[in-house]
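Student: could you look at this predicted model? Sequence included:
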Amino acid sequence: MALPAATAGLGLRRALMGALQDAPPGAFDFLECAPENWIGVGGRLGDQFAALASRHPITSHGLSLSLGGPAPLDGDFVDRVGAFLDRHAIAQYSEHLSYCSDDGQLYDLMPIPFTDAAVRHVSDRIRRVQDRLGRRIAIENVSYYAAPHRALDETDFVNAVLDAADCDLLLDVNNVYVNAINHGYDARAFLAAMPTARVTQYHIAGHYDEADDLKVDTHGAPVKDDVWALLDHAYTLHGVRPTLLERDFNFPAFDVLLAEVERIREIQHRHV
């Protein structure tokens, strides 16, 4: 079952398992996990995950599908993801518009060249994944620090992939902010160029200020005020959708994370 539009979620991280289990009802509306971090996990951790999944809606955001990669798609892995989604009644599955493997795992999200050939390549792979899963997926606009072979603007590239693949968009607002600073474009113009009908989710996160003109997407800090303002503007343009707070390390007190989740709700309520 799809999540209601005005919902605010938190990333399910192993370091937060105890706090998530003890959280009071209503502290968050949903949790998001990376399926490859939980497929095949048994024992105490597996039981804890199953307990959370039985109590809270779960969304899934993948790390290893490597949609833009040169190596063949791993059909067995796609099947395992599908079984995981079905087992835990996970309605929304997303992946990154990037690649992370060739001969082996690169352990990073690499930028796809903004070319017509890359549009054809990645959209074909997205379609094959959707056909194999029997469901639509969403792709996330990613942060990147180099733009090899840029024949298209990023907005044109993202839109071309969405159209050719006929898939949804997970709009990462922090990534838009980071890329706009690092590559010198207008973040609000980028948001305006995204197709409202395909936006199904938002992500928001903190980043590291390396310099005035260099921001690093870390998910290890509080969300900046400028990014909160950009989320507010995204809601104005595209409407409220389920929105996830991503935090991967440097975890503060759990109440501090819940306060950021509550801030998402406050911004949503201004638009609903």
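Tutor: All right, it came through fine.
Student: rest of the way, CA atoms for contacts and neighbours
Tutor: OK.
Student: for G220, see how far away P4 is.
Tutor: Look at P4 and G220: by CA to CA, to the nearest Å, they are 27 Å apart.
Student: for A189, same thing?
Tutor: 27 Å.
Student: and if you look at L133?
Tutor: Distance from L133 to G220, by CA to CA: 32 Å.
Student: list the contacts of the helix or strand hosting A160.
Tutor: Per DSSP states H and E: A160 is located in helix 154-165. The contact list for helix 154-165, computed with CA atoms under 8 Å, 6 or more residues apart in numbering, reads 114-116, 119-120, 122-124, 126-127, 141, 168-169, 190, 193-195.
Student: kindly report the same for stretch 43-62.
Tutor: 3, 17, 20-21, 29-36, 38, 85, 88-96.
Student: what of stretch 223-236?
Tutor: Contacts with stretch 223-236, where a contact means CA under 8 Å, 6+ apart, come from 173-174, 177, 187-188, 191, 204-207, 241, 260, 267-268, 271.
Student: how about it: buried residues?
Tutor: V223, V227, W228, L230, L231, D232, H233, A234, Y235 (16 or more other CA atoms under 10 Å).
Student: what about the second one, which SS state?
Tutor: What that stands for is V227. At V227 the chain is in helix, as set by DSSP: H, G, I helix; E, B strand; the rest coil.
Student: one more structure, for comparison:
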Amino acid sequence: MRNFSVDGAGFGLRRSMMGENLETGAVDFLEVAPENWIGVGGRYGRWFREYTERFPFLLHGLSLSIGAPEPLDMELVGAIKKFIQQHNIRGYSEHLSYCSDHGHLYDLLPIPFTQEAVMYVSERIRMVQDALGERIAMENVSYYAAPGQEMSELAFLTAVLQEADCDLLLDVNNIYVNSINHRYDPLEFLSALPTERIRYAHIAGHYDEAEDLKVDTHGAAVIDPVWELLERAYEIHGVVPTLLERDFNIPPIATLLEEVGRIKTIQASQQVEENYALNRR
């Protein structure tokens, strides 16, 4: 039995939701980007403190830029560590990508899938883990080009997880998007991931640019093939805490909670199947 720092289903908390009456029990946990909240005071700071006292929280970073050529921003890492302590945060994750090169690039860019990059990125992940005093989770990201590719996305991801000895934030929508854009079998990819390293999962909507080009936007409802892939993820790896992401075109809270409720329904169904299988042994 794996121990997770949070349980059930949650969603990403955004400032535009301030003032919403989110009842305890409606969601099991919440997630924010630390860069959007570190140092925030006033009514937003009070509102955030109220929520961190009522709900378990996770952090999902935006600007660590783990694959960038420039030195790590250890000042940011220190601020994140303090923020984790201040708000009793249950865990920190980041993107397996980079977003800076002597200045912020405002996009998540792909790290070359090479052995040299595996070693470089893994060393930087270990530095962050040592500074924080805890393991972090790296997210499998969507990407639209693979410069200098010497290995597959799957081989690169699993090599980094092993070499850095870190956890995985499993983004189900990114697997779906990448499987269409780069023409691979999403179930083969999903099945090959190391179960023991999965800390939690993300699910989100995307934009259909064309039949063979999907863009990860977090700006739409989750589509049925992605829901089905989440079900298969649970079948393969067991039920893991799962978070709904929505970054723009944010609907009313009630609509978001319907999608969170669908996550809970899928989780409960899979747990029933797991319990039935255990009882038959």
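Tutor: Cool, the structure landed. Computed from a predicted structure; not experimentally measured.
Student: on that earlier part again, among the contacts of helix 154-165 of the first structure, name the ones in helices.
Tutor: D116, V119, R120, V122, S123, D124, I126, R127, F190, A193 (DSSP state H).
Student: can you turn the buried part of those residues into a ChimeraX selection?
Tutor: To isolate the buried ones among those in ChimeraX, judged by 16+ other CA under 10 Å, type:
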select :119,122,123,124,126,127
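Student: could you dump the buried residues of stretch 223-236 of the first structure to TSV with distance to H61 of the first structure and secondary structure?
Tutor: Below are these laid out as TSV (distance: CA to CA, whole Å; DSSP: H, G, I helix; E, B strand; the rest coil):
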residue	distance to H61 of the first structure	secondary structure
V223	20	coil
V227	21	helix
W228	22	helix
L230	22	helix
L231	19	helix
D232	23	helix
H233	24	helix
A234	20	helix
Y235	21	helix
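Student: quick check, nearest of these to N182 of the first structure?
Tutor: V227 (14.5 Å; CA to CA).
Student: more neighbours: which of P4 and G220 of the first structure?
Tutor: Just comparing P4 of the first structure and G220: by other CA atoms under 10 Å the higher neighbour count belongs to G220, 17 against 11.
Student: isn't the more buried one right up against F251?
Tutor: Yes. With contact defined as CA atoms under 8 Å, G220 of the first structure reaches F251; the gap is 7.3 Å.
Student: kindly reformat the buried residues of stretch 223-236 of the first structure as TSV containing distance to S60 of the first structure.
Tutor: Converted to TSV, these look like this (distance: CA to CA, whole Å):
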residue	distance to S60 of the first structure
V223	21
V227	23
W228	23
L230	24
L231	21
D232	24
H233	25
A234	22
Y235	22
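Student: farthest-apart pair in the residues you listed, please.
Tutor: The widest separation within these (CA to CA) is 16.7 Å, between V223 and Y235.
Student: part of a helix, is L105 of the second structure?
Tutor: No. Per three-state DSSP, L105 of the second structure lies outside any helix segment and is strand.
Student: just give the number of residues close to it.
Tutor: Neighbour number of L105 of the second structure under other CA under 10 Å is 13.
Student: OK, contacts around the closest residue to it other than its chain neighbours?
Tutor: Distances taken as CA to CA, 6 or more residues apart in numbering put C99 closest to L105 of the second structure, at 5.2 Å, once the chain neighbours are dropped. C99 of the second structure is in contact with S63, L64, S65, A68, L105, Y106, D107, L108, L109, counting by CA under 8 Å, 6+ apart.
Student: so which of the residues you listed is the most crowded?
Tutor: S65 (26 neighbours).
Student: would you check how far apart it and N21 of the second structure are?
Tutor: Note on S65 of the second structure: its distance to N21 of the second structure, by CA to CA, is 34 Å.
Student: what's the answer for E116 of the second structure, then?
Tutor: Distance, E116 of the second structure to N21 of the second structure, by CA to CA: 49 Å.
Student: check D107 of the second structure too.
Tutor: 32 Å.
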